[in-house]
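Coordinates only, no sequence provided:
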């Protein structure tokens, strides 16, 4: 009997090892602990910036806990294209094609209004000093804390890019139906390890997914990976009512963590152990035959929330330190996060 797509790969093990080796080498060129970034960059020129961002995020998360996931996702999508340079925030203009309409972004990113509000507050206090890229990176950290997640120090000093890349946004960002080899390769390309891949995927313990992104999963591999118990069958039935196999409903949503959707914890990994991950890209971490290391990490984080929190914090610092060298030379501090300064 043929293996289901979730368990099948056209890449033999040797090719997978070679692929990983290549991307480990090339990925190291993209992430760095850049000397331009420091913890005290704003200490003398805008000492209140962290307080301002935290207070604004508190208001946003209190008004709707889902806003935390929107900001974290926005940060991730920014850093995977040209580094963490605020390029994802740029609107299309006559002379610039932004990243917002790229296929991984167009129906996925909704946190722009939040960053606009924070930027306006920061500008009123410290005009022309704090980059949109830094605001987004700090806000993502605060978002995680406000829904129960861990703290980490955020190095700052990024500049905003004057460019964006629709092409890189389309190519670099992992998608919901992607296989494990491809997902890992995209993380390695950014200088992020397999461990970082497994830990950062844990951000899906908060947030929602559109029916269009999990329809294929619940119509196919979900029953293969789940234990088929009464609770699993009820969950699948509910998902199919939200997301019919045909007849529309693409924009209907479901929590990626159906246990504690508004709490940042390790239940995401416990769901994967039961084979009930909502997205194929999530379940692949545990169920793919190529995921020997990721499977071990899923088990570890499912049983040890402290280890998950520690690694997630470390991995988020690495993510935030993916730099765009050009922005330090040619970048700016945008007055409006949506447009390059004129």
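Happy to help now that I have it. Since we're looking at a predicted model, the values are computed, not measured. Residues are numbered from 1 along each chain as shown.

rest of the way, CA atoms for contacts and neighbours
OK.

how many neighbours does residue 114 have?
17 (other C-alpha atoms under 10 Å).

right, and it touches residue 61 too?
No. Using C-alpha atoms under 8 Å, residue 114 is not in contact with residue 61; the gap is 10.2 Å.

Tell me the first helix or strand C-terminal of the helix or strand containing residue 298.
Under the criterion of DSSP states H and E, residue 298 resides in helix 292-303. Per DSSP H and E, the first helix or strand lying C-terminal to helix 292-303 is helix 305-320.

which secondary structure elements does that following helix contact?
helix 66-79, helix 194-201, helix 292-303 (3 or more C-alpha pairs under 8 Å, 6 or more residues apart in numbering; DSSP states H and E).

and the angle from it to helix 194-201?
100 degrees (axes from the mean of the first three to the mean of the last three C-alpha atoms, to 10 degrees).

this is the other structure I want to compare:
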């Protein structure tokens, strides 16, 4: 099979290679009619643009890497959809990997994407990630990278975050206003910024209402349903049953709620629950779970826009933080029955 080149097109039209090239690259210094003729002739001849060669000239791969912790919940797929919406429009493709909440896997994914010469990276850290040196080195080297949702305050890079503190406070205040006083918080991985901010919101809601929080009321956990189940079983075994539980995400809340229900506790009469992140599962469990809704699609869009801005700015880039807001959806799991 003979591959058609721009030289072949130029020869057929009896024009220069540079004229054909300008037509393909939509340059302003080429006549509109000439451009139309070039593109029509190229199509008739079966010309296919060599994207790799073009990328080498532009020193870009037009690929973006995305690394997320898991696909169990709809949260990260929805974020990716938002990012793709922006990136596809600008001619970029995305390479998606997931770490399965494992730091080693996460690092291998990042290094693999680097070796694939992606133009930039969107990443949400795993629950195991404690060493951020590699990421700070990437940032310091000028590699375009945006952190979203899960990150560390110490990383000096651009981030797209949710106002976890504000909405954790609102969620806790809802429980307090329902009359619950002995409220426990399952805080997730405590080293992550979002976990710290949700815990801070929980604590400050109690301070605002002049309610003391004992150390045992804040429990460090993972983010999976199984983590919620393990904690609930320990609470039941020790006969330390709270009035209500505010969990760092829906999975924790649902796992604990199932255990309490299976052990004869009524929700919300005996114990109330409120989660975070508004998972689809939270709306179909019985009773439906109260939760904080995050703007997942918008998180992805904002992260992609920041990354494209950083790629264009090059060495003139300055780190930015975008903070997004959400909604508190109250359902039966946290409403006292009169």
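It's in. Computed from a predicted structure; not experimentally measured.

where does the TM-score land?
Remark: TM-score between the superposed chains equals 0.28 [TM-score structural alignment, normalised by the length of structure 2]; 155 aligned residues with a C-alpha RMSD of 6.3 Å.

residues in contact with the helix or strand containing residue 170 of structure 2?
Using DSSP H and E, residue 170 of structure 2 sits in helix 164-177. Here helix 164-177 of structure 2 makes contact (C-alpha atoms under 8 Å, 6 or more residues apart in numbering) with 183, 194, 197-206, 244, 246, 274, 291-292, 326-328, 334.

how close does residue 197 of structure 2 sit to residue 96 of structure 2?
Per C-alpha to C-alpha, to the nearest Å, residue 197 of structure 2 is found 28 Å from residue 96 of structure 2.

and the helix or strand hosting residue 214 of structure 1, which residues are buried?
Under the criterion of DSSP H and E, residue 214 of structure 1 resides in helix 211-219. Under the neighbour-count criterion of 16 or more other C-alpha atoms under 10 Å, helix 211-219 of structure 1 has 211, 212, 213, 214, 215, 216, 217, 218 buried.

Tell me where structure 1 has strands.
208-210, 253-255 (DSSP state E).

Could you list every helix and strand that the last one packs against?
In other words, strand 253-255 of structure 1. strand 208-210, helix 230-242.

would you list these in a markdown table and tack on mean neighbour count?
Shown next, in a markdown table, are these (neighbours: other C-alpha atoms under 10 Å):
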| stretch | mean neighbour count |
| --- | --- |
| strand 208-210 | 20 |
| helix 230-242 | 14 |
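
Among these, which comes closest to residue 308 of structure 1?
Closest to residue 308 of structure 1 of these, according to C-alpha to C-alpha: strand 208-210, at 20.7 Å.

tell me what the closest one is packed against?
Using 3+ C-alpha pairs under 8 Å, 6+ apart: strand 208-210 of structure 1 touches strand 253-255.

Number of residues surrounding the nearest residue to residue 296 of structure 1 once chain neighbours are set aside?
What sits nearest to residue 296 of structure 1 in space, not counting adjacent residues and going by C-alpha to C-alpha, 6 or more residues apart in numbering, is residue 286, at 8.0 Å. Neighbour count of residue 286 of structure 1, defined by other C-alpha under 10 Å: 27.

go on, residue 171 of structure 2?
27.

any idea how far it is from residue 300 of structure 2?
With C-alpha to C-alpha as the criterion, residue 171 of structure 2 and residue 300 of structure 2 are 24 Å apart.

re the thing from before, following the helix holding residue 170 of structure 2, which helix or strand shows up next?
Downstream of helix 164-177 of structure 2 (by DSSP H and E), the next one is strand 183-186.

and that next one, what other elements does it pack with?
strand 218-219, strand 244-247.

buried stuff in it?
With burial defined by 16+ other C-alpha under 10 Å, the residues of strand 183-186 of structure 2 counted as buried are 183, 184, 185, 186.

who touches residue 246 of structure 2 in this structure?
171, 172, 183, 184, 185, 186, 253, 273, 274, 275.

Please say which of residue 197 and residue 96 of structure 2 ends up with more neighbours.
residue 197 (21 against 14).

Alright, calling it a day.
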